[in-house]
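Asker: missing the sequence, but the structure's below:
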């Protein structure tokens, strides 16, 4: 089944490119073109078939992708280049992107991830994690890039299909030695755009911007079976100035998972995720959160703004996941304008999330959870209104909840607000919140910042293939 959040162009078109020996110089050979929005347009262009690729769904095209990108990297300083993936099914293993570059996936193109571990080379463990998230080492993502400037992955609603069933089966059978590949991972990079794509059946996480800044992620449709393991939608990780908007996600794990490193490794690396905007998100995730903060948050999470969120048949709305050993902080979190239908929890905070990378974690490393603000929310068919569990001796403080109406399922839990080791205030909340949030007869609104973040000032350009 295909999901779409925006209209497609119905006409077919062809891409025509001339590749000149040495530096690549593009020249129109006739035919139509496709317009798209991007942070930057490119002077040069090439089509994947110019490098011997075959879109039959059977031929391995890893060498073609690598050859194309290597050649196009030569013109990075001369206006940059775009690589067009035309209609067809393009089987490939992992390949790396380059700077001042656009990967454009045609609406009738499918990039197919190879079902072969050897097609995803092992790469270094993330220094803020200290171990592969599944254990062992870690495989490179299908589409990978590191130390890049100005990189765009976009298309006309084209598809990237991870063929994840192969990996899920081996993971469940404990037959994998190393961490599964993600679909898209960009590391240590600046000026990143990922947009207008359909992502299907990732082996694990779908989109993972890591140690990066000035990241725009928009108009993604991300689909995985709700029972698939760890198929998080979008995981901004130790990254700054990030915008996620207009995405539709069906996931076997959290739709958005905000992270910043794991226990002692994240504390030492010390790179927070901060200045993050999430808006106009629709999520279906029966066993996980719409937006999760953590559990790997040891480098800190700060200044997250979420609004206009729709949750359908999901385990929880915004969930904070932390625990003893994490250290770090989650603070200055703001969410408003959420509509939730069929939920286990509306609000969930966990202070005993106990997974650790190894035995070297510090039991004295306690997280700081403070200034958490939720307002203007409506939920229906809810089992629990809230479960808020801080840490003994380390309470979660500064929690504010206002103007929230929760409609309960036919068989709700008797205790609707289960609160321990938390402190805060609430106003206009139905059913009334727990005593630790001091339900007030006075009407007030929890804060939500009205200033704009720098990522909102980015002006998109109209580009053409």
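Answerer: Noted; the coordinates are in hand. As the structure is a prediction and not an experimental result, all values here were calculated from the model.
Asker: from now on I want contacts and neighbour counts done on CA atoms only, so please keep to that.
Answerer: Fine.
Asker: host element of residue 268?
Answerer: Here residue 268 sits within helix 263-269, counting by DSSP states H and E.
Asker: and what of residue 65?
Answerer: For residue 65, the host element (DSSP H and E) is helix 62-72.
Asker: tell me the helix or strand right after that helix.
Answerer: Taking DSSP H and E as the definition, the helix or strand that follows helix 62-72 towards the C-terminus is strand 81-85.
Asker: the helix holding residue 268: what's the following helix or strand?
Answerer: Tracing the chain C-terminally past helix 263-269 and defining elements by DSSP H and E, one meets strand 273-284 next.
Asker: can you list the neighbours in contact with that following strand?
Answerer: Defining contact as CA atoms under 8 Å, 6 or more residues apart in numbering, one finds that strand 273-284 is touched by 236-251, 255, 258-260, 290, 299-314, 453.
Asker: how far does that strand sit from the chain's center?
Answerer: Using CA atoms, centre = their mean, to the nearest Å, we find the averaged C-alpha position of strand 273-284 to lie 9 Å away from the chain's own average C-alpha position.
Asker: same thing with stretch 412-423?
Answerer: With CA atoms, centre = their mean as the basis, stretch 412-423 stands 30 Å off its chain's centre.
Asker: over to stretch 95-114?
Answerer: Mean-position distance between stretch 95-114 and its chain equals 18 Å (CA atoms, centre = their mean).
Asker: now the end-to-end length of it.
Answerer: As for stretch 95-114, its first-to-last residue distance stands at 12 Å under the measure CA to CA, to the nearest Å.
Asker: could you list the residues in contact with stretch 338-352?
Answerer: Residues beyond stretch 338-352 that count as contacts (CA under 8 Å, 6+ apart) turn out to be 286, 307-324, 376-391, 409.
Asker: what about the strands in the stretch 201-350 of the chain?
Answerer: When assigned using DSSP state E, counting those that start in this stretch, the strands of the stretch 201-350 of the chain occupy the ranges 207-210, 213-223, 240-250, 256-258, 273-284, 289-293, 301-314, 316-321, 329-350.
Asker: take this one as well and set it beside the first:
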């Protein structure tokens, strides 16, 4: 009776996620006067040689001071230093225009900024704005951050010819000749722990010797309201491409966001501590996470206390990336009320990627995902991992994954939480593993519902240190079936309608002495040779199999 009651409570908890689903947000939109100022009328030259920093910024400032309007970048190749946006300005980049940022680091001064969720000194962002309202970048032209001048490159990501060409271009390599850096200053920064991170008493001058290492994100808007990015191609960033930070009412529409696949920290968009966000009809092909939700790192993020919330992501495609849709790992301020609909991930290292680690704190909850297609995923199709280790999700040649040391620690404000995820209608053709869920012994991942999933993957399902997991109508075409489902110290696991496609040597391996209330029902077991195996203290009575 106790087991039945526990299962009923678990199912009620999962079903209540949908019952408590909040209303989707309304995102406020921008509006501008039709007055247009062509940057060429203020002395800009689109010849790829003339430095247009002064002319472009003069146009933006002038239009803003007159009450707003459009700043037009016409056909041409427009070389420039940092662009500073102003309120009520729409920077419109024509189809035949390329805005190319200078590769002269002296054009970028060290400024107070933010890096991976913490206050830090960084080189000035190519495009920036702070405390602005009603701003846009539109058109169908190209904005190029000239990131190759800034980024370090790992040898393992290059062919021998590419590596030799890179070395011959200048720069330096590290002692092991594994990583190329564009300068000695950049290498020196890499050898420091948290170079550029603000500490009491430090100033920009303290980091002048490692300035080249402090790569900027291409576009950063901080504490801005009513933002539109639409139509343009944004590419080749020194680090992250797009970084809206503490913004409200943000719309990203019909963007093409690109970085080389080997681009270190080459994320597509990192939406950090923002409220009311719409991302639709966008395409990402980048070197790190594609569409990523963040809210600050560790104590800095908890002290900020601003979750990313009320986010709609739909009708978007991610090609190469470390993850298609990602939350974390810097999520210390929390994330909640996020919808992801009708997206496709093609060749991303991981499909749906939710990552954190001890020390972060923060609560990620109320995440609703529907209609996701994935093709050729080298890693996990769906991954929840609370042991993120800040390394590439797929080991490169010569890399070794650290063994996870499992120990139960006290729950504190530094303990992260993942709870209340509903994932429906997922189709996967090609992945290394279908589903991977790994929580902490002291803080299990809780209340995850995955329904209507068709998965073709080498390996099946791992559920580790999790509670309240419901899988319904999951079709698994897996090459490895020993076991198809691995469960370690999990509680209230209900699998309804599991469909193994191939002959299965072992369906369940249950491990650990803290498992409780695992139930399989309404599943086709005709191709299963052995239903279950219990190891390392697991008791047989924790698993119930019903036809």
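Answerer: Thanks, I have the structure now. It should be emphasised that the depicted structure is a prediction, and the values quoted were computed from it without experimental measurement.
Asker: which part of structure 2 matches the helix holding residue 65 of structure 1?
Answerer: Mapped onto structure 2 using TM-score structural alignment, helix 62-72 of structure 1 covers residues 53-63.
Asker: just to revisit the earlier point, winner for burial among the strands of the stretch 201-350 of structure 1?
Answerer: Most buried of those by mean neighbour count (mean count of other CA atoms under 10 Å) is strand 289-293; its value is a mean of 27.
Asker: in structure 2, what range does it match?
Answerer: Using TM-score structural alignment, strand 289-293 of structure 1 lines up with residues 323-327 of structure 2.
Asker: corresponding residue for residue 385 of structure 2 in structure 1?
Answerer: The alignment partner of residue 385 of structure 2 in structure 1, by TM-score structural alignment, is residue 350.
Asker: need the contact list for the alignment partner in structure 2 of residue 236 of structure 1.
Answerer: Pairing criterion TM-score structural alignment: the partner of residue 236 of structure 1 within structure 2 is identified as residue 271. Residues in contact with residue 271 of structure 2, defined by CA under 8 Å, 6+ apart, are 243-245, 292-295, 308.
Asker: ok, and what's touching stretch 424-432 of structure 1?
Answerer: Where contact means CA under 8 Å, 6+ apart, the residues beyond stretch 424-432 of structure 1 that reach it are 385, 397-406, 416, 433, 436-445.
Asker: can you select the buried ones from the residues you listed in PyMOL?
Answerer: Written as a PyMOL command, the selection of buried residues from the contacts of stretch 424-432 of structure 1, which uses 16 or more other CA atoms under 10 Å, is:
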select buried, resi 385+397+398+399+400+401+402+403+404+405+406+416+433+436+437+439+440+445
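Asker: show me the contacts of stretch 424-432 of structure 1 that map onto helices.
Answerer: Assigned to helices by DSSP state H, none of these qualify.
Asker: and residue 162 of structure 2, what element?
Answerer: Secondary structure here is read from DSSP H and E; on that basis residue 162 of structure 2 sits in helix 160-168.
Asker: corresponding residues in structure 1 for that helix?
Answerer: Across structure 1, nothing matches helix 160-168 of structure 2 (TM-score structural alignment).
Asker: mind listing what's buried along that helix?
Answerer: Buried residues in helix 160-168 of structure 2, counted by 16+ other CA under 10 Å: 163, 166.
Asker: please enumerate the strands of the stretch 51-200 of structure 2.
Answerer: Taking DSSP E, counting those that start in this stretch to define them, one finds strands in the stretch 51-200 of structure 2 at 69-73, 76-80, 83-84, 89-93, 97-101, 110-115, 118-123, 127-130, 133-139, 142-144, 153-154, 172-173, 179-181.
Asker: any idea which of these is most buried?
Answerer: Relative to the other members of the strands of the stretch 51-200 of structure 2, strand 89-93 carries the highest mean neighbour count by mean count of other CA under 10 Å, namely a mean of 26.
Asker: now residue 276 of structure 2: how far from residue 371 of structure 2?
Answerer: Counting by CA to CA - residue 276 of structure 2 and residue 371 of structure 2 are separated by 22 Å.
Asker: for residue 99 of structure 2, same thing?
Answerer: With distances defined as CA to CA, the gap from residue 99 of structure 2 to residue 371 of structure 2 amounts to 36 Å.
Asker: also residue 266 of structure 2?
Answerer: With distances taken as CA to CA, residue 266 of structure 2 is found 26 Å from residue 371 of structure 2.
Asker: kindly report the same for residue 484 of structure 2.
Answerer: Here residue 484 of structure 2 is placed at a distance of 24 Å from residue 371 of structure 2 (CA to CA).
Asker: with residue 132 of structure 2 instead?
Answerer: Residue 132 of structure 2 sits 35 Å away from residue 371 of structure 2, going by CA to CA.
Asker: could you do residue 261 of structure 2 as well?
Answerer: Using CA to CA, one obtains 26 Å as the distance from residue 261 of structure 2 to residue 371 of structure 2.
Asker: before we move on, what about residue 495 of structure 2?
Answerer: Using CA to CA, which is the criterion applied here, residue 495 of structure 2 is 20 Å from residue 371 of structure 2.
Asker: need the counterpart of residue 106 of structure 1 in structure 2.
Answerer: Residue 106 of structure 1 maps onto residue 94 in structure 2, by TM-score structural alignment.
Asker: OK, contacts around that match?
Answerer: Under the criterion of CA under 8 Å, 6+ apart, the contact partners of residue 94 of structure 2 comprise 72-75, 139-141.
Asker: related to what we said a few turns ago, the match of helix 62-72 of structure 1 vs structure 1, average distance?
Answerer: Following superposition, stretch 53-63 of structure 2 is found to deviate from structure 1 by 1.3 Å on average (mean CA distance after the TM-score superposition for structure 1).
Asker: in that stretch, what's buried?
Answerer: Counting neighbours by 16+ other CA under 10 Å, one finds that the buried residues in stretch 53-63 of structure 2 are 53, 55-63.
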